[in-house]
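Enquirer: sequence first, predicted model second:
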Amino acid sequence: MRHARNNELTDRRSAAADAKAALLTEYRAAKTAAKPLQAARQAERISLVEAREARRAERERLKHEERTRIETLAAQEQAAIEAAAVAEIEARQLAENARISRVVQDEAARKAERDRRYAARKARQA
């Protein structure tokens, strides 16, 4: 009986080993059969990654162009503001010079009128 039980154990062990070998054979066959499909999936994944990288690079390029455009516009606006400030300062200076010139001319005309009156008075007295 003891021997029969060992036979049963041996039978079970050999059946388990056979089942394991069959599973391993099936796995290897499935792996071999799936190689083209796996390669296709891998190629698809690579193309998706490349497309994603291309889109990211395009987004970065667009962001850089937009940033450059904004910086250029800001520089142009700053230059326009500075030019307007310089023009305003020059206009104020011209207005000040014109006012001073008018004051000097008015003063000269007043002096000339005073001198004419003085000369007329002297002429009447003489």
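Expert: Yep, it's here. Numbering: from 1, shown residues only.
Enquirer: only C-alpha atoms for contact and neighbour calcs from this point on.
Expert: Noted.
Enquirer: where's L37, which helix or strand?
Expert: Assessed by DSSP states H and E, L37 sits inside helix 2-125.
Enquirer: that helix: how far from the chain's middle?
Expert: Taking C-alpha atoms, centre = their mean, to the nearest Å, the mean C-alpha location of helix 2-125 is offset from the chain mean by 0 Å.
Enquirer: for comparison:
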Amino acid sequence: MAGYKEPGFQDRQKAAMEARAKALEKLKAKPPVDPEVLAERAAKAAEREKAQAEKRAAAKAEKEAKAAAEREAAEQARLAEEAAKPKERTAEELKAARDARYAARKARKK
């Protein structure tokens, strides 16, 4: 019984050349693409690109609207916080309040 004989370099080179020739024959046998089919494919690709562009624009607009709403909410929160703080009084108002308390104490002592 004969054992397995590993193919040599020449055998591998010949097999590769035959495979290339077979692939080339198969490619040559393929009919050319019809121009109508090419035009249809181009139209579909353009439609797909247009739909994707519209989708991106809608997503961008939604994102901008969400950011604007967040900014508006933050501004409203800041205004509410500012309104909740007691108003800072001027030096004259503080002096007048102190003088009124002093006068009230003096009036109680008499």
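Expert: Now that the structure is in, tell me what you want to look at. Because the structure is a prediction, the values reported are computed rather than measured.
Enquirer: related to what we said a few turns ago, output the contacting helices and strands for the helix holding L37 of structure 1.
Expert: Secondary structure elements in contact with helix 2-125 of structure 1, counted by 3 or more C-alpha pairs under 8 Å, 6 or more residues apart in numbering; DSSP states H and E, are absent; no helix or strand qualifies.
Enquirer: how about the helix or strand harbouring E92 of structure 2, which residues are buried there?
Expert: Element membership of E92 of structure 2 [criterion: DSSP H and E] is helix 91-109. Neighbour-count burial for helix 91-109 of structure 2, with 16 or more other C-alpha atoms under 10 Å as criterion, is recorded at no position.
Enquirer: again, but for stretch 28-41 of structure 2
Expert: Using 16+ other C-alpha under 10 Å as the burial criterion, none of the residues of stretch 28-41 of structure 2 qualify.
Enquirer: between the two ends of it, how far is it?
Expert: 22 Å (C-alpha to C-alpha, to the nearest Å).
Enquirer: aligned partner of A19 of structure 1 in structure 2?
Expert: Aligning on TM-score structural alignment places A19 of structure 1 opposite K26 in structure 2.
Enquirer: what's the burial count for that match?
Expert: By other C-alpha atoms under 10 Å, 10 other residues sit near K26 of structure 2.
Enquirer: how about K110 of structure 2?
Expert: Neighbours around K110 of structure 2, by other C-alpha under 10 Å: 5.
Enquirer: what's the answer for Q13 of structure 2, then?
Expert: When neighbours are counted by other C-alpha under 10 Å, Q13 of structure 2 comes out with 12.
Enquirer: and what of R69 of structure 1?
Expert: R69 of structure 1 has 12 neighbours, counted by other C-alpha under 10 Å.
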